[in-house]
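S.K.: Sequence first, then the predicted structure:
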Amino acid sequence: MVVVLVLVLIALGSVAFHLLSPWWWTPIASNWSYIDSTIIITFWITGFVFVAVVCFVAYCVFRFRHKPGNKAAYQPENKKLEWWLAGGTALGVAAMLTPGLVVWKQFVTVPPDAGEIEVVGQQWQWNYRLPGADGALGRADNRAVTPDNPLGIIAGDPAGLDDIIISGGDLHLLLGKSVRVHLRSLDVLHDFYVPEFRAKMDMIPGSVTYFWFTPTRTGTFEVLCAELCGVGHPQMRGAVVVDDAEAYKGWLQQQQTFQQLMASVVPAS
């Protein structure tokens, strides 16, 4: 009976912890409430299965507990039960995957009015590139990376000359402005993750991945690398600052463009 009571208390305690936890009411800094809804659906499905299994085990412990004279019955197979288990599992997995597919489509379908930024990961720091006055990012290639051109921007592309370069500093974003985030790695696998934005994506060497989001409140939010990338992985941190229009404009005016960066390393003739 002690085992039965412990199992029932585990099931009830898990449900109570889920319902009473204050973590669910943490305000978010982006538009991805869809992701929270998907996580909640997943928790309800897996939570139902967890409670059902634990309660079933508790029932079995109680129902088939040892009694003098009882003998265990050997049943090698039960096709009806196997079909029920396989069918129920398939329905449960489908119920969890379907909302995820809907959210994924929204996650990679960028609004036409969204701006652009680029996040470049390397062991073990974050670098960023923002479009300049022309509103467009210039071309870049990892093969063009040099000590003087750490992000590999193609110097012959006019669109890249006014790109704003942020190496190892904080990324600032404009409140309420949707942005498409281009993700590039210079060395190994990284993952750009801002927990409050409910958004993350792997950065794969040789490829450019992307996602988009809309900052919905001002503040400073920590950037983490969510992919083990070497001994310095725990220290690969940064910050995203969401500003109002005035603060963002002031910060933007203080940043260095790619053209200014190249002029500082190559003396003018």
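M.R.: Received it, and whenever you're ready, just let me know what you need. As the structure is a computational prediction, the values presented were derived from the model and not from experiment.
S.K.: can we go C-alpha only for contacts and neighbour counts from here?
M.R.: Noted.
S.K.: Spell out for me which residue occupies the centre of the protein.
M.R.: K200 (2.3 Å; CA atoms, centre = their mean).
S.K.: separation between it and G176?
M.R.: 19 Å (CA to CA, to the nearest Å).
S.K.: Next: D243.
M.R.: Where G176 is concerned, D243 sits at a distance of 9 Å (CA to CA).
S.K.: can you check L137 too?
M.R.: 21 Å.
S.K.: So the two - more neighbours on which side?
M.R.: Between L137 and G176, L137 has the larger neighbour count (other CA atoms under 10 Å), namely 22 against 18.
S.K.: Wait, a strand at the more buried one?
M.R.: No. Going by DSSP: H, G, I helix; E, B strand; the rest coil, the assignment for L137 is coil, not a strand.
S.K.: mind listing what the nearest residue to it once chain neighbours are set aside touches?
M.R.: Leaving aside its sequence neighbours, L137 sits nearest to P131 (CA to CA, 6 or more residues apart in numbering; 4.8 Å). By CA atoms under 8 Å, 6 or more residues apart in numbering, the contact set of P131 is 116-117, 137-138, 160, 162-164.
S.K.: so which of those comes closest to T220?
M.R.: Distance to T220, by CA to CA, is smallest for I117 among the contacts of P131, at 17.6 Å.
S.K.: that older thread, before we move on, what SS does the residue nearest to the centre of the chain have?
M.R.: K200 - assigned by three-state DSSP - is strand.
S.K.: OK, contacts around the closest residue to I204 other than its chain neighbours?
M.R.: Distance criterion CA to CA, 6+ apart; nearest residue to I204, sequence neighbours excluded, is L189 at 5.3 Å. Applying CA under 8 Å, 6+ apart, we find L189 in contact with 202-205, 227-229.
S.K.: another structure for you, compare them:
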Amino acid sequence: MAVALILVLVAVGSVVFHLLSPWWWTPIASNWAYIDTTIIMTFWIAGAVFVAVVLFMAYCVYRFRYQPGRQAHYEPESKRLELWLTIVTGVGVAAMLTPGLFVWRQFITVPQDATDVEVVGQQWQWSFRLPGPDGRLGASDARLISPDNPLGISREDPAGQDDVVIEGGELHLPIGKPIKALLRSVDVIHDFYVPEMRAKMDLVPGQVSYIWFTPTRTGTFEILCAELCGVGHPQMRGTVVVQEQSDYQAWLQGQEPRDFARAAPEAR
């Protein structure tokens, strides 16, 4: 009886704790409320299964407890039970996966008018590259990285001549404009994560991954690395500053594009 009561308290206590918990998400500041909705749906489906299983265990512990003269029934297999378990499990898994598939399709479908912004991770800082007046990012290559060219921008691509490089500084973005973040790493795996944006993606050496989001609230938001990347991982933080369009343009015009004239010749 005591074990059955403990199991019931575990089920009820878990639900009450999550309903009354003060630890919840930070206020969202992008268009990705879909992700919150998907997580909540998954939580309630998984939570309902958890409660049902624990309560069933409590029932079994009490209902089939030891009693003098009672003999256990031995049934090595039950095709009917296995069939029902397979069907119920399959429906439950499909119910959790289906919303995520719709959100994932939106997550990888970038709007045509999105602005490309490059995010580069390295032990242990964030660097950024924004398009200049031409609105386009120039080509880049990890083999071109040098002290004078920290992001490996190609000198031969005219589109990169006016790119703005922010090394270890703040990433400024305009509010209400879709942003496509091109993610690169120059050493190990990092993960670009802005909790308020609900945007999160790995940076893998040797490839360019991406995420997109639309900032919906002005303010200053912290960038975290959500992948263990070495001893300096906890200190790998950055800042996103979301501004009104006029303020963003004023900030952008005040930035100096990379000076290719002073850059060392690229290796060929």
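M.R.: Perfect, I can see it now. What you see is a predicted model; the values in this text were computed from it and never measured.
S.K.: Give me the TM-score for these two chains.
M.R.: Here the TM-score for the pair of chains, by TM-score structural alignment, normalised by the length of structure 2, is 0.93; 264 aligned residues with a CA RMSD of 1.6 Å.
S.K.: which residue in structure 2 lines up with the residue nearest to the centre of structure 1?
M.R.: The equivalent of K200 of structure 1 in structure 2 is K200 (alignment by TM-score structural alignment).
S.K.: For its match, give me its contacts.
M.R.: 191-194, 211.
S.K.: picking up where we left off before, of the contacts of L189 of structure 1, grab the buried ones for PyMOL.
M.R.: To isolate the buried subset of the contacts of L189 of structure 1 in PyMOL, counting by 16 or more other CA atoms under 10 Å, use the following:
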select buried, resi 202+203+204+205+227+229
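S.K.: Turn the contacts of L189 of structure 1 into JSON lines, including distance to Q259 of structure 1.
M.R.: Output for these, formatted as JSON lines (distance: CA to CA, whole Å):
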{"residue": "D202", "distance to Q259 of structure 1": "29"}
{"residue": "M203", "distance to Q259 of structure 1": "26"}
{"residue": "I204", "distance to Q259 of structure 1": "27"}
{"residue": "P205", "distance to Q259 of structure 1": "26"}
{"residue": "E227", "distance to Q259 of structure 1": "33"}
{"residue": "L228", "distance to Q259 of structure 1": "34"}
{"residue": "C229", "distance to Q259 of structure 1": "31"}
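S.K.: What is the nearest of the contacts of L189 of structure 1 to F56 of structure 1?
M.R.: Looking at the contacts of L189 of structure 1 and their distance to F56 of structure 1, the nearest is E227, at 37.7 Å (CA to CA).
S.K.: and the closest one, how far is that from R184 of structure 1?
M.R.: Distance from E227 of structure 1 to R184 of structure 1, by CA to CA: 14 Å.
S.K.: My reading is that D113 of structure 1 lies in a strand. Confirm?
M.R.: No. D113 of structure 1 is assigned coil when assessed by three-state DSSP, not a strand.
S.K.: For it, list the residues it contacts.
M.R.: S178.
S.K.: Quickly note the distance from it to K177 of structure 1.
M.R.: D113 of structure 1 is 9 Å from K177 of structure 1, by CA to CA.
S.K.: same check, this time on Q259 of structure 1
M.R.: In terms of CA to CA, Q259 of structure 1 sits 26 Å off from K177 of structure 1.
S.K.: so what corresponds to the residue nearest to L137 of structure 1 in structure 2?
M.R.: Counting by TM-score structural alignment, the partner of P131 of structure 1 is P131.
S.K.: And for the residue nearest to A142 of structure 2 when sequence neighbours are not counted, the neighbour number?
M.R.: With CA to CA, 6+ apart as the measure, G152 is the residue that lies nearest to A142 of structure 2, at 5.5 Å, once sequence neighbours are left out. Applying other CA under 10 Å, we find 18 residues neighbouring G152 of structure 2.
S.K.: ok, now Y74 of structure 2?
M.R.: 6.
S.K.: Ok, Q255 of structure 1 next?
M.R.: When neighbours are counted by other CA under 10 Å, Q255 of structure 1 comes out with 13.
S.K.: show me the residues around the nearest residue to it once chain neighbours are set aside that make contact.
M.R.: Spatial nearest neighbour of Q255 of structure 1, excluding adjacent residues (CA to CA, 6+ apart): I164 at 6.5 Å. Contacts for I164 of structure 1 (CA under 8 Å, 6+ apart) come out as 129-132, 255-258.
S.K.: and in structure 2, which of the residues you listed remain?
M.R.: Here is what carries over to structure 2 from these, by both residues aligned by TM-score structural alignment, their matches' CA atoms under 8 Å: 129-132, 255-258.
S.K.: Name the nearest residue to V10 of structure 2, sequence neighbours excluded.
M.R.: Closest residue in space to V10 of structure 2, ignoring its immediate chain neighbours: V54 at 8.0 Å, by CA to CA, 6+ apart.
S.K.: could you list every residue that touches the one you found?
M.R.: 7-8, 10-11 are the contacts of V54 of structure 2 under CA under 8 Å, 6+ apart.
S.K.: Could you pick out the buried ones from these?
M.R.: 7-8, 11.
S.K.: okay, the contacts of P131 of structure 1 in CSV with secondary structure next?
M.R.: Shown next, in CSV, are the contacts of P131 of structure 1 (three-state DSSP):
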residue, secondary structure
E116, strand
I117, strand
L137, coil
G138, coil
G160, helix
D162, coil
D163, coil
I164, strand
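S.K.: Out of those, which comes closest to T218 of structure 1?
M.R.: Set against T218 of structure 1, the nearest of those by CA to CA is I117 (18.1 Å).
S.K.: where exactly do the strands run in the stretch 101-250 of structure 2?
M.R.: Per DSSP state E, counting those that start in this stretch, the stretch 101-250 of structure 2 carries strands over the ranges 115-122, 125-130, 164-167, 170-174, 179-185, 190-194, 199-203, 209-213, 219-225, 237-243.
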